[in-house]
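S.K.: Got a predicted structure plus its sequence, pasted below:
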Amino acid sequence: MNEHSAHIPGQRPPSAAEAERTPLFTRTDEALGEFALRPVDPAADAALLHGWVTHPKAVFWLMQDCDLAAVEQEFTRIAADPFHDAFLGLHNGTPAFLMERYDPAHRELVGVHTAEPGDVGMHFLTAPAAAPLHGFTRVVLTTVMEMLFDDPATRRVVVEPDTRNTAVQALNKAVGFEVLRTVSLPAKDACLSTCTRDQFLATRGDHR
C-alpha cells in the first residue's frame, strides 16, 4: 500500500525536513510487523549509514574504508542525482535497511545493459544485527520489490550483484529474479539479473 501524507485543514503543512522523513511506502508483514521506506536525509542519516556500509557484512557495497564525511558526501551526491535515489528502511519504526533505486539507462549499467522502458535498477542492504530475525532479509527484499512495483511505470527490476555474493543471488532468485549473464563492471564482475512484475507476483502467489 502506498501511503501519502495529507494536509489537514487548520494544520500547517510539513516542512521540507519533515517531508523527507515521511514514509513514502508502508506495508505490514504478518510475522514481522511494519516495514516502511523514506528518503535518506544525507546529513541526519550519515552517522547511521556509515556504521552500516563500513560493517564487514557490507563488503560488497565497496565502502569499507569510507569515513563519515565520505558517506555523507556520497548520499548527498545521490540526493542531487536525477537518476539515483536512496531510501532508509524502517522496521516497526526503527531504521533497519537501506535501498537505492537508479535508472539503468543512465547509471551503473550504461554500456553493458540495454535498458528497456520501465526498467528500474536496485540495491539493498540490511543493517547489522546482534540477533538477526529469521526470514528478515527476505521480507526486506519483498518490501523493496513491492515499493518498486507500486509505481505502475515499473515493468522490470534490474540488479547486478557481485558474482561472489551467493547469498543475495539466492534471495534474488527466491523473489523471481533470473540471471541473464555475467557482466564486467568497473569494480566487480556481476550477475546481471532481472525480475518482471509477473515473475515477482508468481513468487508471492498473487496475480493481481
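M.R.: Arrived safely, thanks for sending. Quantities reported herein were computed from a predicted structural model and do not represent experimental measurements. Numbers count the residues shown, from 1 in each chain.
S.K.: From now on I want contacts and neighbour counts done on CA atoms only, so please keep to that.
M.R.: Noted.
S.K.: Name the SS class of Arg181, please.
M.R.: Look at Arg181: counting by DSSP: H, G, I helix; E, B strand; the rest coil, its state is strand.
S.K.: for Pro95, same thing?
M.R.: Reducing the assignment to helix, strand or coil with three-state DSSP, the entry for Pro95 is strand.
S.K.: Contacts only, for it.
M.R.: Taking CA atoms under 8 Å, 6 or more residues apart in numbering, we find Pro95 in contact with 88-89.
S.K.: Likewise for Ala46?
M.R.: Contacts for Ala46 (CA under 8 Å, 6+ apart) come out as 68, 71-72, 75.
S.K.: By neighbours, which of the residues you listed wins?
M.R.: Compared across the contacts of Ala46, Val71 has the highest neighbour count, 24 neighbours, by other CA atoms under 10 Å.
S.K.: isn't that residue right up against Leu49?
M.R.: Yes: distance between Val71 and Leu49: 7.4 Å, which falls inside the contact criterion (CA atoms under 8 Å).
S.K.: Give me the distance between the nearest residue to Ala105 once chain neighbours are set aside and Tyr102.
M.R.: Setting aside the residues directly before and after it, Ala105 is nearest to Ala115 in space (CA to CA, 6 or more residues apart in numbering), at 5.2 Å. Plainly put, Ala115 is 12 Å away from Tyr102 if you go by CA to CA, to the nearest Å.
S.K.: for comparison:
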Amino acid sequence: MPPADASTGSGAGPAPHPGGGTEDTVDLRLTDELTALFGGGGQAVVPPRPAPAPMAGDLLDTPGGWGATPTSAGAFRLVPVCIERDLSLVSRWMNDPAVAAFWELAGPESVTAAHLRPQLDGDGRSVPCLGVLDGVPMSYWEIYRADLDPLARHYPARPHDTGIHLLLGGVADRGRGVGTVLLRAVSDLILDHRPRCGRVIAEPDLRNTPSVSAFLSAGFRFFSEVDLPGKRAALMVRDRALRDRL
C-alpha cells in the first residue's frame, strides 16, 4: 500500500508510500521515448487521442481515459505508466532524498520496476500513472481500490473506496500549492468518472506535515490515525457528499 503526499512535491507513496522533503536534487529530463510521446522541442505536448473504451470488469473505470482537466496550475491529465518508456524517469524521482524518505524505493531502476510491475501485471486494482501538466510529465500517481487493498483491514472500508498515492517529481512544483491543486483535481476526476465511489481515501505519513496539510487544503478531512506496515498514517477522506463544501 503506497503513500500519499503533495505539497512539497515528494510523495504519497507505498506502504509507506512517501511524501515531502527538503532536498532540491531532481531535474526533469525527458527520455527520448517521453519526448516522442509528449511532443518534440523544448516543451512536451500531449497529443490528443480518443479515450479507451472501458474494459469489462475494469476495477477503476479506466483512469487513462478520463482526459485532461483544467486547473489553476494548467491543463492536467493522468497517463498510465508504460514501464519501457517511463521507468528511468520514475526511478530518478524515487531516488530524490525527499521522495525516498517516504516511498523507500531508492536504488537502481530494478527497484522501481519491481514496484511497478505487480501493478501493471495485476488485476487492475492499482493503476500507476504519470501526472502531465501542460504537456510536461511532473508527478507520479497511483490510483487504487482502497476497499480491495490491505489498507481496508485498518479502517471501516466501503465498496468502491478509491485511494490516491502521489509524489511531485519536480522541485519547482514543491512548496507552492501545486500538490493541493492537483489533489483536488484528481479526486474530482475520480468522483466524476467513478459514480460508484462515494469516498476518495489517502494515508500520508503523519510525519509528513506538508502532505497532510495539502490534503486538508484539497477538501479532504482527517478521519483517524492508523498503524500501517512501516508507518503511522493520517487517514484522509474526501466525501462525495461534501465535495462542494470543503
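M.R.: Structure received. Everything numeric here is computed off the predicted structure, so don't read it as measured data.
S.K.: Of the contacts of Ala46 of the first structure, which are still contacts in the second structure?
M.R.: When the contacts of Ala46 of the first structure are mapped onto the second structure and scored by both residues aligned by TM-score structural alignment, their matches' CA atoms under 8 Å, the shared contacts come out as 68, 71-72.
S.K.: Throw those residues into JSON lines and include secondary structure and distance to Val144 of the first structure, thanks.
M.R.: Conversion of those to JSON lines gives the following (DSSP: H, G, I helix; E, B strand; the rest coil; distance: CA to CA, whole Å):
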{"residue": "Leu68", "secondary structure": "helix", "distance to Val144 of the first structure": "26"}
{"residue": "Val71", "secondary structure": "helix", "distance to Val144 of the first structure": "22"}
{"residue": "Glu72", "secondary structure": "helix", "distance to Val144 of the first structure": "23"}
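S.K.: Could you tell me which residues make contact with the equivalent of Val110 of the first structure over in the second structure?
M.R.: With TM-score structural alignment as the criterion, the equivalent of Val110 of the first structure in the second structure is Ala152. Taking CA under 8 Å, 6+ apart as the contact definition, Ala152 of the second structure lies against Ala146.
S.K.: now Ala152 of the second structure: how far from Gly163 of the second structure?
M.R.: With the distance defined as CA to CA, Ala152 of the second structure ends up 11 Å from Gly163 of the second structure.
S.K.: what sits in contact with each of these two?
M.R.: Once CA under 8 Å, 6+ apart is applied, the residues that Ala152 of the second structure and Gly163 both contact turn out to be Ala146.
S.K.: Quickly note the distance from the residue nearest to Ala105 of the first structure to Ala131 of the first structure.
M.R.: With the distance defined as CA to CA, Ala115 of the first structure ends up 39 Å from Ala131 of the first structure.
S.K.: Could you point out the longest helix of the first structure?
M.R.: helix 136-150 (DSSP state H).
S.K.: what do we get in the second structure for Phe35 of the first structure?
M.R.: Taking TM-score structural alignment, the alignment pairs Phe35 of the first structure with Phe76 from the second structure.
S.K.: On the three-state scheme, that match is what?
M.R.: For Phe76 of the second structure, the secondary structure call by three-state DSSP comes out as strand.
S.K.: Just list the residues touching it, thanks.
M.R.: Applying CA under 8 Å, 6+ apart, the residues contacting Phe76 of the second structure are 68-70, 131-135, 182.
S.K.: who are the neighbours in contact with the closest residue to it other than its chain neighbours?
M.R.: For Phe76 of the second structure, the nearest residue in space outside its immediate sequence neighbours is Leu133; the separation is 4.6 Å by CA to CA, 6+ apart. Leu133 of the second structure makes contact with 73-77 under the criterion CA under 8 Å, 6+ apart.
S.K.: Kindly state which residue of the first structure is aligned to Leu133 of the second structure.
M.R.: Using TM-score structural alignment, Leu133 of the second structure lines up with His91 in the first structure.
S.K.: Based on its surroundings, how many neighbours for the counterpart of Ala127 of the first structure in the second structure?
M.R.: Under the alignment (TM-score structural alignment), Ala127 of the first structure maps onto Gly169 of the second structure. Other residues near Gly169 of the second structure number 30, with proximity taken as other CA under 10 Å.
S.K.: Quick check: the gap between Gly169 of the second structure and Arg85 of the second structure.
M.R.: If you measure Gly169 of the second structure against Arg85 of the second structure using CA to CA, the figure is 16 Å.
S.K.: Strands along the second structure, start to end?
M.R.: Secondary structure of the second structure by DSSP state E: the strands cover 69-71, 74-80, 126-133, 136-145, 162-168, 199-202, 221-228, 231-239.
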